[in-house]
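[1] 3D model of this:
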Amino acid sequence: MAIYHFSNQIISRKKQQNTIAAAAYRSGERLVDERTNESKFYKRQVEPITHILAPSHAPKWVYDRQQLWNEVEKVERQWNAQLAREMNVALPKELSHEEQEQLAIEFCNEVFVKDGMVADLAIHRDDEENPHF
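    Next up, the predicted model:
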């Protein structure tokens, strides 16, 4: 039986959060924060499936995760800036991995990309009983 969860939070400067660190953790990639010249990397047991989804009019550089989040960090300068929104959504474990991936992509396209936003999607399957994106 599927476990349902759906949570939403804002990644913000006010909470002293950093989008480069958040993206590195979720994607499992090593990313460099251009403001501090620090490398962010969080080793994951199971490599996440990742996609960057964007509207057709978005510039090509948004598909480069490191450049995308460094641009957000550059543009949002206020001490209380809201840098990103994070959603954590359970995937039905009864679906195949391919079906889970397709469901996550369709959700992000419908909820975010269709409204002109960029979605940095990471599917986590560290626990087969709790697949989520």
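[2] Going by C-alpha atoms from here, please, whenever you check contacts or count neighbours.
    Fine.
[3] Name the residues of whichever strand or helix holds residue 102 that come out as buried.
    Per DSSP states H and E, residue 102 falls inside helix 97-111. Within helix 97-111, the residues that qualify as buried are 97, 100, 101, 104, 105, 108, 109, counting by 16 or more other CA atoms under 10 Å.
[4] Please produce JSON lines containing those residues, extended by distance to residue 123.
    Formatted as JSON lines, those follow (distance: CA to CA, whole Å):
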{"residue": "97", "distance to residue 123": "10"}
{"residue": "100", "distance to residue 123": "9"}
{"residue": "101", "distance to residue 123": "7"}
{"residue": "104", "distance to residue 123": "8"}
{"residue": "105", "distance to residue 123": "10"}
{"residue": "108", "distance to residue 123": "12"}
{"residue": "109", "distance to residue 123": "15"}
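[5] Residue 83: which of those residues is nearest?
    Minimum distance to residue 83 across these is 18.0 Å, recorded for residue 108 (CA to CA).
[6] Spit out the contact partners of the closest one.
    53, 119, 121 (CA atoms under 8 Å, 6 or more residues apart in numbering).
[7] here's the other one to compare against:
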Amino acid sequence: MSANPISRVRLLGSAAIVITTAAALIAAVLSIGPSGLTWAFIIGGIAIGYAILSFVLHLRYPDAADAAWDEQNNQAHRDSLIFGFWAVLAVFLVFLVLSLTDRMNPAMAFYWLGPVLGAVPPAHYLVSIMRGRAE
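    Sure thing, here's the model as predicted:
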């Protein structure tokens, strides 16, 4: 793990979002735990907390923020966002087909796009970190 506080928070924040989203999906599939709205508040709270902590650390450690956002990390971040866009588009098309064939409620399809949109870019970024392409 990096000694840079910005990189450390980015790693832990991304991991927290991915883990809680995976837990919510597993709980939904197994029909255990709290309702989907409760999970939405939990995941949203973690994401907002991560954003606030990241903002505070960027203000407190400006030199560490510059070092954390070098060209390699910028490229990994861009790649994560691009991958997230295509993943959401693919899931949207699958849900569209399921909705048009009456196999899925359109409101439910819209609801399930949220976890994909929220968790896929951080998951891709975590893979980039594990592969040594980001810090």
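[8] Would you give the TM-score for this superposition?
    After superposition, the two chains reach a TM-score (TM-score structural alignment, normalised by the length of the first structure) of 0.25; 57 aligned residues with a CA RMSD of 4.8 Å.
[9] hang on, the earlier thing: for PyMOL, write the selection for the buried entries among the contacts of residue 108 of the first structure.
    Here is the PyMOL command that picks out the buried ones among those, judged by 16+ other CA under 10 Å:
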select buried, resi 53+119+121
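[10] Closest to residue 26 of the first structure out of the contacts of residue 108 of the first structure?
    Using CA to CA, residue 121 comes nearest to residue 26 of the first structure of the contacts of residue 108 of the first structure, at 8.4 Å.
[11] which other helices and strands contact the one helix or strand residue 79 of the second structure maps to?
    Assessed by DSSP H and E, residue 79 of the second structure sits inside helix 71-100. If you count contacts as 3 or more CA pairs under 8 Å, 6 or more residues apart in numbering; DSSP states H and E, helix 71-100 of the second structure packs onto helix 106-130.
[12] Pull out the buried residues from the helix it packs on.
    So for helix 106-130 of the second structure, counting by 16+ other CA under 10 Å, buried means 109, 112-113, 115-126, 128-129.
[13] Direction-wise, compare that helix with helix 71-100 and give the angle.
    Angle of helix 106-130 of the second structure versus helix 71-100, following axes from the mean of the first three to the mean of the last three CA atoms, to 10 degrees, is 160 degrees.
[14] distance between helix 106-130 of the second structure and the chain's centre?
    5 Å (CA atoms, centre = their mean, to the nearest Å).
[15] Quick one: list the elements packing against that helix.
    helix 5-30, helix 71-100.
[16] what does that helix rub up against?
    Residues contacting helix 106-130 of the second structure (CA under 8 Å, 6+ apart): 11, 14-15, 17-18, 21, 76-77, 80-81, 83-85, 87-88, 91-92, 95-96, 99, 134-135.
[17] Next, the angle from it to helix 5-30.
    Using the same axes, to 10 degrees: helix 106-130 of the second structure against helix 5-30 is 140 degrees.
[18] Could you check how far the residue most central in space within the second structure is from residue 13 of the second structure?
    Centroid-nearest residue in the second structure, with CA atoms, centre = their mean: residue 119, separated by 2.9 Å. The gap separating residue 119 of the second structure from residue 13 of the second structure is 11 Å, by CA to CA, to the nearest Å.
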